[in-house]
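1. sequence-free structure coming up:
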């Protein structure tokens, strides 16, 4: 009998004998990896089980009711539950295998040491040289203890990543940024391509490329001379911004370079904050101000639409805080988080800031969607929240948007390295793209807000209105909720 036929019979036998053959129980039995194939196999197995026992009324009734419930969509959550169980099992097995290997090594060292010591004691021959060997063996055992500590720390890191990821999924947010992207892919294997498609790509304009090539194709004195030359009177803001960013870096190089060995917060202020400050200077029609240092995000004060369910009210009652915020129409449009500088970096802080940008990005979207709750889903799905993340020597730009009903995603569209010496000057070409991204997305936001406003005036509430696609839990504290 072919192996596949034997497997089918085994599945049918399980279906007949199982007291409650739900899809979740079936998933646990066959351990599938793809939802569509798993559902098809479940339905085929149900049908085969019904055909095998046409005269057994009890089995017929049980399986017929199960098929009806399955077709009516009563078990839609079973796949999500199975994937969560699968991930938890994988993490548990990884930790268990790591601990088992470390314990085997540790026990082997202890047993080896015990045999040596016992042999020496029986002979009464522990001299100075053997004493040194004994100390060396003891050192190896101690190193084994260190391995256990390292393994424990590794397990904690894995569980911390899963913890952050699970929190995002509970909020219906897919994080398509490292180190969460693979977890998102496993979580949505059968529809990950749909979730990850239509991401944004933007190229650097040719005139900006030519200007940078002319500016940086030489030594630093020539570059400083070039950057001081006046531009045309009708130079657009993006060109002015590019020139000022280059001027800022060139002067730092000329006078000794960035102080990368100093305090990381000083380093951050010298670089990313300055870039954003210059942006606000030349793009006044897109932004109406900028602020740094634990700044309240105006769009996140109202806890009724805030998705940060575990957010605690601060003593100052100032609401959620960000490292920096750019404003457009008094609403947050660009949120910035800094995960330390090159002299200090923590992976957990890095992950926390990514998830914070995701949560706050969703808040930003929901805030605007509530202002235009009758706007169409087609327009709303084009509306994006911009987040910027500074960490180590890098700057990354993230976008958060609505991808399907009550489901959001955040993904990285651009990452560049901050140059720390004149030999790294060509990294400035990538930093110039930051201006292109921000200008493009803020312009699009203005256009889309206007379009949503027009749709708001002509559409009635219905399945195609964005208000029916949002996930906005009421997170107002119990004591403050209206009775």
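-> Ah, there it is. In this text the structure is predicted, and so the values were computed from the model without any measurement.
2. could you use CA atoms for every contact and neighbour count after this?
-> Noted.
3. burial of residue 132, as a residue count?
-> 12 (other C-alpha atoms under 10 Å).
4. so which strand or helix has it?
-> helix 128-170 (DSSP states H and E).
5. wait, residue 453 sits on residue 369?
-> No. With contacts counted by C-alpha atoms under 8 Å, residue 453 stays clear of residue 369, the gap being 10.2 Å.
6. counting neighbours, go ahead and name the busier of those two.
-> Neighbours were counted for residue 453 and for residue 369 using other C-alpha under 10 Å; residue 369 has more, 22 against 16.
7. ok, structure two:
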């Protein structure tokens, strides 16, 4: 009994002294092993602390914490955090796992921490908690274990990219809840250094000429007519384009902006009426993306229904193609090729007014997998050439209505799917200035792919190392999942 009183008083005192008495801080303080009891104690001690507190400001703070707390979410974060920082002997872990399998009463708490003899990241015996956490986090096996457990959960969708060893770092990621805030922030920041480079300053004289001031439609058209008179900036060798390509750049900007100005000036603006996917893609998205990439003739950028050879190879890799039916590859709306390498792709979902959520979900599922197939294909080509392919990446573009999202996938411990940028295209002259961002992003994509080309060119550079067998691809155990079979949709009966 005295120990219970002491525990109660200690918890209430903690509520008073803690600067932010949230559920996760409470779990860190008491080191619980049972979810239901921990949440019950948190609510009970918080209520008692509010009743005993005589400081109005402290009472207000505790009541605000009570209103905003999310015990279930904080418990999940606590489990991940404890699992990442705990040091447990193999025997203790086996005993606890067996106990969890036999204990149906606490099925909801199947992921709870092991017994109290574990090291606590917040106890006095714990040394350098942040360093230990970073070591566990940076360990490739930690991310692999986390992905495996996440994929085994019944609540995880069969269409989650985690099944293909891809960790989605986009704002809409479903796996985000498996990490604490510090881990997730660090993951998002782990972008390749090449994305920190920007190139849009090279076309800034043209952008400033077109969008530097407020003007009506007729004035915008006058600026457009004067575009070819804009002088080239002082050239230096650090530019991503050749010295004699300035006129080509002006014609690209002229075409992109001219298409939209033509629509805005039309008595029947095609962007305000029945603009379907083919027209939207061909007249407005292709000039922007393809125009920037094809400017110096370095890239081939076919568009339409283009098959991705990388996915074709992956789908048929395990088949006896002399005896089995060959499957076709995924198709994309835009594919960027450099020599024999597929390095960027785009999926377009309908026109600017299409609300096809099923097609959007399909594109969101397929795009990371297609990009992974392309990256695996690049890596294989590098391995056959005896080169290290760990600095490679693939750029992906997804267009839905007026929104265009830019992604990048790279491979480290696993595959990291980064969201780089989102911009919108205009439908009326009132949003004409949004083209400023679109032009800059398209030019930055071109610079990003040019940086990749420099890496690809190392395959044919250097001395011949003689004849040797290429090493086994490290991607062999991180295969892209097959598309799950779809269940027929049930028709709803209308009474």
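-> Looks like it came in fine. Predicted model, so just to flag it, every value in this text is computed and none were measured.
8. now what about the TM-score between them?
-> Once superposed, the chains reach a TM-score of 0.60 (TM-score structural alignment, normalised by the length of the first structure), with 356 aligned residues with a C-alpha RMSD of 4.6 Å.
9. can you name every helix or strand that the helix holding residue 132 of the first structure contacts?
-> Counting contacts by 3 or more C-alpha pairs under 8 Å, 6 or more residues apart in numbering; DSSP states H and E, helix 128-170 of the first structure is packed against helix 78-123, strand 173-176, helix 347-371.
10. out of these, deepest packed?
-> Of all those, strand 173-176 carries the top mean neighbour count, a mean of 25, counting by mean count of other C-alpha atoms under 10 Å.
11. quick check: chain neighbours aside, which residue is closest to the spatially most central residue of the first structure?
-> Compute the mean C-alpha point of the first structure, and by C-alpha atoms, centre = their mean the closest residue is residue 175, 3.5 Å away. Sequence neighbours aside, residue 410 is the residue nearest to residue 175 of the first structure in space, at 5.2 Å (criterion: C-alpha to C-alpha, 6 or more residues apart in numbering).
12. that neighbour looks like it's in a helix, true?
-> No. Going by DSSP: H, G, I helix; E, B strand; the rest coil, the assignment for residue 410 of the first structure is strand, not a helix.
13. quick revisit: reformat the helices and strands packed on helix 128-170 of the first structure as a markdown table; add distance to residue 19 of the first structure.
-> What follows is those, written out as a markdown table (distance: least, C-alpha to C-alpha, whole Å):
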| stretch | distance to residue 19 of the first structure |
| --- | --- |
| helix 78-123 | 17 |
| strand 173-176 | 36 |
| helix 347-371 | 42 |
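14. indicate which one of the ones you listed is closest to residue 340 of the first structure.
-> Set against residue 340 of the first structure and scored by C-alpha to C-alpha, these come closest in helix 347-371, at 8.5 Å.
15. tilt between that closest one and helix 128-170?
-> 0 degrees (axes from the mean of the first three to the mean of the last three C-alpha atoms, to 10 degrees).
16. other SSEs contacting helix 347-371 of the first structure?
-> Counting by 3+ C-alpha pairs under 8 Å, 6+ apart, helix 347-371 of the first structure packs on helix 128-170, strand 173-176, strand 331-339, strand 385-391, strand 394-404, strand 407-417.
17. so how far is the first one off the chain centroid?
-> The offset between the C-alpha centroid of helix 128-170 of the first structure and the centroid of the whole chain comes to 27 Å, using C-alpha atoms, centre = their mean, to the nearest Å.
18. in three-state terms, how would the aligned residue in the first structure for residue 427 of the second structure be classified?
-> Counting by TM-score structural alignment, residue 427 of the second structure corresponds to residue 420 in the first structure. At residue 420 of the first structure, secondary structure determined by three-state DSSP is coil.
19. how many residues are close by the closest residue in space to residue 420 of the first structure that isn't next to it in sequence?
-> Among residues not flanking residue 420 of the first structure along the chain, residue 258 sits closest, at 5.9 Å (C-alpha to C-alpha, 6+ apart). Residue 258 of the first structure: 19 surrounding residues under other C-alpha under 10 Å.
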